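K.L.:
Here is my input; please provide its structure:
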Amino acid sequence: MTDSQPPTEPTQPATEPAADEDAAQQVAPRRGGLMRSGMVVSSMTMLSRVMGLVRDMVIATLFGAGQGADAFFVAFKVPNFLRRLFAEGAFNQAFVPVLSEYATQRTREEVRELLDAVAGSLAAVLLLITALAMLAAPWLAWGFAPGFARDPEKLALTADMLRLTFPYLLLISLTAFAGSVLNTWGRFAVPAFTPVLLNLSLVGAAMLLTPLVSEPAMALAWGVMIAGAAQLAFQVPFLARLRLLPKPWPNFAHEGVRRILKLMAPAMFGVSVAQVNLLLDTVLASLLAAGSVSWLYYSDRLVELPLGVFGVAIGTVILPALSKRHAEQSPEHFAKMLDWAIRAVLLLGLPAALALVVLAEPLLITLFHYGAMTDHDIQMAAMSLRAYAVGLVAFMLIKVLAPGFFARQDTKTPVTIGIIAMAANMVFNLILIWPLAHAGLALATALSGLVNAGLLGTLLYRRGIMIFQSGWGRYAVQLLGGCLVMGLLLAWLAPGWREWLAWSLPWRAGWMALLVVSGAAVYFAWLAATGVRLRHFRMKS
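P.N.:
Below is the predicted model of the structure:
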């Protein structure tokens, strides 16, 4: 292996069951390669994201960027934001390290008691929040989209949708709880596949329920509620197979629950800064020209594809692995895992961000320029897509740098950084919204992501938690060279975006496939020619 490549960790045998009676009761999550686990999550996430794009194509075709679409995107974004805050965000980052510690050091009975208490306490809190939110739907609609007040019908439609979409928060948070347990036990595929059911539900609702309701967009809200129930029901059998299906009973006095709550309090802000920023974009966009909310949504969806497939996938597998290393007091392996995660993110994140910038209009045209979606909508969405792409790598790095703190059960540091990034986003919004309108909001989010990732990385390095392994200089040159070659090829090969407007879907899809395959081929050919090998990214969990 050249000195430019990520160090590999020797393969270690799986832990054998202990002979004594107490150790026999130990829960034994399986270990595997981080790269293999990451590829499992990435492939499942890719399927989910592709289905998400199909979903958005259907929504764009049926509803475009009109009143119904704007109302739905707000009504879905509010519980979705809280889902990421409570479930995949703060709860997951606080729950997984504690659960990993219990799985490593406690008996099976103690693990089951923890799961019962956490599931019951989480459900009780979310039931209360959901009930209050449904009652306060008109005020929530006004609070998250004040610009809609200029159109009472649009505001009322958003409130009606919120009453249907908010129960999704309860259902999907319990789904995330189940997914955290499965991930800790090394069953990554099931939680990664689960979001596909959301997209299938929304596509089915849009196609089948739209003719049955007086307001067509209301069918999408029904689809969200159906999706929440389907996703939770899907994961239950897999928990039962592990004999870890909880019997929910609220117990806020349980030692594990108290620790999770203590960790969650700051994490609720720290891990969700990007989501708070996107929510602020929605609030401000509602004050801009009609369609601004939808333009930001469609461009954000394209950024979410590589972010979910690469960044979230690596972040998903790295948190349980880092938590176990911290519980085992293995700082050297902890640092190697962080270094591996950063290299993996840059390997895929840099070319993805560049491709979004170069191919913004062709991508949007290929996916969304049908039915009610206009040429003007494409131009506006392309502006915000390029702005979001500036921060794509930073968004990915946050997904792997924040777990460096959370795995050590340190949630105070990320929240401090989150407050700084949040303040920066507000300042950037005020500066950029006037000259760039909705694209200024997207660019402000990207810049605040750069601030967030930069501060996380700096503190991890200064505290000696993140130690850069050898070969970073050459690795950086290899990546930048590959991006340059790929960018030049795409710019030369891609037809002008106005030509795409006249093409049919098969012709657009064919050209896009050619561009994607050609760009990926020349990028990875450059890396291979300069010495990068797949084996250099193997790392045991």
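
K.L.:
going forward, measure contacts and count neighbours with C-alpha atoms only.
P.N.:
OK.

K.L.:
elements contacting the lengthiest helix in the chain?
P.N.:
Ranked by residue count and defined by DSSP state H, the top helix of the chain is helix 34-63. The contact analysis (3 or more CA pairs under 8 Å, 6 or more residues apart in numbering; DSSP states H and E) places helix 34-63 against helix 189-193, helix 195-204, helix 292-306, helix 313-327, helix 360-368.

K.L.:
That one: what's the following helix or strand?
P.N.:
The helix or strand immediately downstream of helix 34-63 is helix 67-85, counting by DSSP states H and E.

K.L.:
Could you list every helix and strand in contact with that following helix?
P.N.:
For helix 67-85, the packing partners by 3+ CA pairs under 8 Å, 6+ apart are helix 137-144, helix 152-165, helix 167-184, helix 218-241, helix 273-285, helix 292-306.

K.L.:
Residues touching that helix, excluding its own?
P.N.:
59, 63, 89-91, 141, 144-145, 154-155, 157-159, 161-162, 165-166, 168-169, 172-173, 216-218, 220-221, 224, 268-269, 271-272, 275-276, 279, 282, 291, 293-294, 297 (CA atoms under 8 Å, 6 or more residues apart in numbering).

K.L.:
re the thing from before, out of the helices and strands packed on helix 67-85, flag the one nearest Val50.
P.N.:
Closest approach to Val50 among those is made by helix 292-306 (7.9 Å; CA to CA).

K.L.:
roughly how far out does the closest one sit from the chain middle?
P.N.:
Here helix 292-306 is found 13 Å from its chain centre; the criterion is CA atoms, centre = their mean, to the nearest Å.

K.L.:
Just want the angle from that helix to helix 313-327.
P.N.:
Angle of helix 292-306 versus helix 313-327, following axes from the mean of the first three to the mean of the last three CA atoms, to 10 degrees, is 60 degrees.

K.L.:
now the other sequence, so there's something to compare against:
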Amino acid sequence: MRKFFSNSLIVSIFLFLSKLLGFVRDLLLASFFGSGAALQAFLVAFRFPEFIRKVTSSGTLTQIINPYLNGSINQRNNKFIITILYFIALFLFIVTLLAIAFSNIWVGIYAYGFIDEISVLALVKSMFVIMIPYVLFNGVMGVISAILNSYSKYVVSSLLPIVLNVVMIIGVVISPRFNVPIYSVAHAVLLAGIIQVSIGGYSLIKLIGKISFSGDVFLVKDNRAKIFLRKLPGAFLGTAILQINGLIETFFASFLLSGSLAWLYYADRVNQFLYGVFGTAIATVMIPYLIDCRRDKQQFFKTLAAIISFTLLVTIPAIVGLFVLAKPIVISLFYYGKFSLNDVDFTYLAMLGYLMSLFCFVVVRVIVSALYAQNKTTIVFYISLVSLITTICLDISIVNFFSYDKYAFVYLALASSSVAFLNLFIQLWVLCDFSFKLFIATYLPFITIIKIIVASTAMVLVLKLFNLSDSYWITLSMFGRLKSIALIVFIGVCVYLVTILLLGGFKSLKTLK
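P.N.:
Below you'll find the model as predicted:
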């Protein structure tokens, strides 16, 4: 358990730092641009590059690549790395060129909700062309990070996402100097991609030596590379379902009340904080443990059960705490400058809509890693396809019947949560060989769950002692808000940890070594 916990902690710390800087970035975006047309145009243009960023930083590629490398550095593995790196880079380069060449079509489809707003469409197109090369840079960086993670080099790969937030923060701060301020942020995204891939490439060369592409790379002589490239599209869809849902959601949100895109974006950022820190860290670190014991079915199930217990121990109290502190968190992070009280209320509602899905997506990340360790990539693909089709059908229904309802954006968030539950239900069913009786007997630690509920209740009772009213929080300064929310969260975490330790909640993790 100690090594698993320490590796998870390393990844979590850097992810926490990245998410923290991400909140600073969003705080500045909210302050400088509010929920106005410029920001909405940026969010639409940035959605596809942001989609690639989320996939590459979520541990998705690590889940796919890790089983092929098994943590050993040798000539055979190096050849595999060079082959997949070349083909993925080539594919992304072609995608980037096509996206630039046909940017009018992309904007016409994806920003269709703004079809009557010519100035917004022009902004979307110009920023899309500026930022689309980030797809190439970040995609290559994501593959490099996955390779580094496969060799337990977690620090560099966890540091790389921080670069984007730092450069974007600088871009927002200097934006008033631009004739069109939002362009500063768009150029910052492009610059961040160049810096990220440069740092990642240097780290990879230090790990495996000089990278050289020979002519026979086109022949793909490595059978593992052939299998990997053949399975990659399905595996990618299977593990990136959360990010794909977000991409679809942005499209449909553009048809709703002005501001819906921004409210959903800010709410999603808060939820992604917990998902990123816990779900990504656990899923990234757990893969080698499951691969090591996948031939011993009994040990595999024991290890997976312990990992699920650990996931419940950290995720449930985090979600409960977020529910209790939702409004103070939104006010503390976003209520500045052009971000109004109306924006606060609507972002809060969207956050509650997403909150239901958070637990599901974190647990699904763990289950998908287990299914991948068992080479059940095809099943994951079909489950994700069902979820994707369901998402599209629900979103179309919402836009069709509720487009003039001011709360329609909340319905989109709730639809995302509903699909998350469906996805979790099917994944569990498949994992347990289509027997929930086996799941309950193997993976559902009732005693641990009771202890978590007791400890979470104790945490909530303590949190309720603080003044959490809107009228109090909006009167505080930025420093006062951030200091207060940090103190409350710290006290809540301490109360939970002390209670769960006294109850012996960590005893279920003894399987992890």
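
K.L.:
TM-score for this pair?
P.N.:
For these two chains in superposition, a TM-score of 0.92 is obtained (TM-score structural alignment, normalised by the length of structure 2); 503 aligned residues with a CA RMSD of 2.4 Å.

K.L.:
now the helices and strands packed on helix 67-85 of structure 1 in a markdown table, with mean neighbour count and distance to Gly391 of structure 1?
P.N.:
Shown next, in a markdown table, are these (neighbours: other CA atoms under 10 Å; distance: least, CA to CA, whole Å):
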| stretch | mean neighbour count | distance to Gly391 of structure 1 |
| --- | --- | --- |
| helix 137-144 | 18 | 24 |
| helix 152-165 | 22 | 29 |
| helix 167-184 | 24 | 26 |
| helix 218-241 | 20 | 29 |
| helix 273-285 | 23 | 10 |
| helix 292-306 | 23 | 9 |
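
K.L.:
nearest to Leu198 of structure 1, of the ones you listed?
P.N.:
Here helix 218-241 is closest among the helices and strands packed on helix 67-85 of structure 1 (CA to CA), at 4.7 Å.

K.L.:
what about the equivalent of Phe72 of structure 1 over in structure 2, how many residues close to it?
P.N.:
Counting by TM-score structural alignment, Phe72 of structure 1 lines up with Phe42 in structure 2. Applying other CA atoms under 10 Å, we find 22 residues neighbouring Phe42 of structure 2.

K.L.:
One more: Trp472 of structure 1?
P.N.:
Going by other CA under 10 Å, the residues that sit close to Trp472 of structure 1 add up to 16.

K.L.:
Over to Arg150 of structure 1?
P.N.:
Neighbours of Arg150 of structure 1 under the rule other CA under 10 Å: 11.

K.L.:
what's the counterpart of it in structure 2?
P.N.:
In structure 2, the residue equivalent to Arg150 of structure 1 is Asp116, according to TM-score structural alignment.

K.L.:
three-state assignment of its match?
P.N.:
Under DSSP: H, G, I helix; E, B strand; the rest coil, Asp116 of structure 2 falls in the coil class.

K.L.:
which one is Ser145 of structure 2 nearest to, not counting chain neighbours?
P.N.:
Leaving aside its sequence neighbours, Ser145 of structure 2 sits nearest to Ser157 (CA to CA, 6 or more residues apart in numbering; 4.7 Å).

K.L.:
Tell me which residues touch that neighbour, please.
P.N.:
By CA under 8 Å, 6+ apart, the contact set of Ser157 of structure 2 is 144-146, 148-149, 200.

K.L.:
before we move on, which element is the residue nearest to Thr442 of structure 2 when sequence neighbours are not counted in?
P.N.:
Once flanking residues are discounted, Thr442 of structure 2 sits nearest to Ala305: 6.8 Å by CA to CA, 6+ apart. Assigned by DSSP H and E, Ala305 of structure 2 falls within helix 297-324.

K.L.:
Could you tell me how many residues sit around Ser448 of structure 1?
P.N.:
Using other CA under 10 Å, Ser448 of structure 1 has 28 neighbouring residues.

K.L.:
my guess is Arg424 of structure 1 contacts Ser448, does it?
P.N.:
Let me fix one detail, which is that residue 424 of structure 1 is Ala and not Arg. Yes: counting by CA atoms under 8 Å, Ala424 of structure 1 touches Ser448, with 5.8 Å between them.

K.L.:
so what sits against both of these two?
P.N.:
Counting by CA under 8 Å, 6+ apart, nothing touches both Ala424 of structure 1 and Ser448.

K.L.:
Buried deepest among the helices and strands packed on helix 34-63 of structure 1, which one?
P.N.:
helix 313-327 (a mean of 25; mean count of other CA atoms under 10 Å).

K.L.:
Figure out how far it is from the centre of its chain.
P.N.:
Centroid separation between helix 313-327 of structure 1 and its chain, computed with CA atoms, centre = their mean, is 16 Å.

K.L.:
Contact partners for the aligned partner of Met512 of structure 1 in structure 2?
P.N.:
Alignment note (TM-score structural alignment): Met512 of structure 1 maps to Ile485 of structure 2. Shown in contact with Ile485 of structure 2 (CA under 8 Å, 6+ apart): 328-329, 332.

K.L.:
and if you look at Trp492 of structure 1?
P.N.:
By CA under 8 Å, 6+ apart, Trp492 of structure 1 lies in contact with nothing.

K.L.:
In a helix, it, correct?
P.N.:
Yes: looking at Trp492 of structure 1 with three-state DSSP, it is inside a helix.

K.L.:
Identify the residue of structure 2 aligned to Ala394 of structure 1.
P.N.:
Mapped onto structure 2 by TM-score structural alignment, Ala394 of structure 1 lines up with Cys360.

K.L.:
Its match is in contact with Ile426, isn't it?
P.N.:
No: the pair Cys360 of structure 2 / Ile426 is not scored as a contact, 11.4 Å apart, by CA under 8 Å.

K.L.:
neighbour-wise, which of those two wins?
P.N.:
Counted by other CA under 10 Å, Cys360 of structure 2 and Ile426 do not tie: Cys360 has more neighbours, with 20 against 17.
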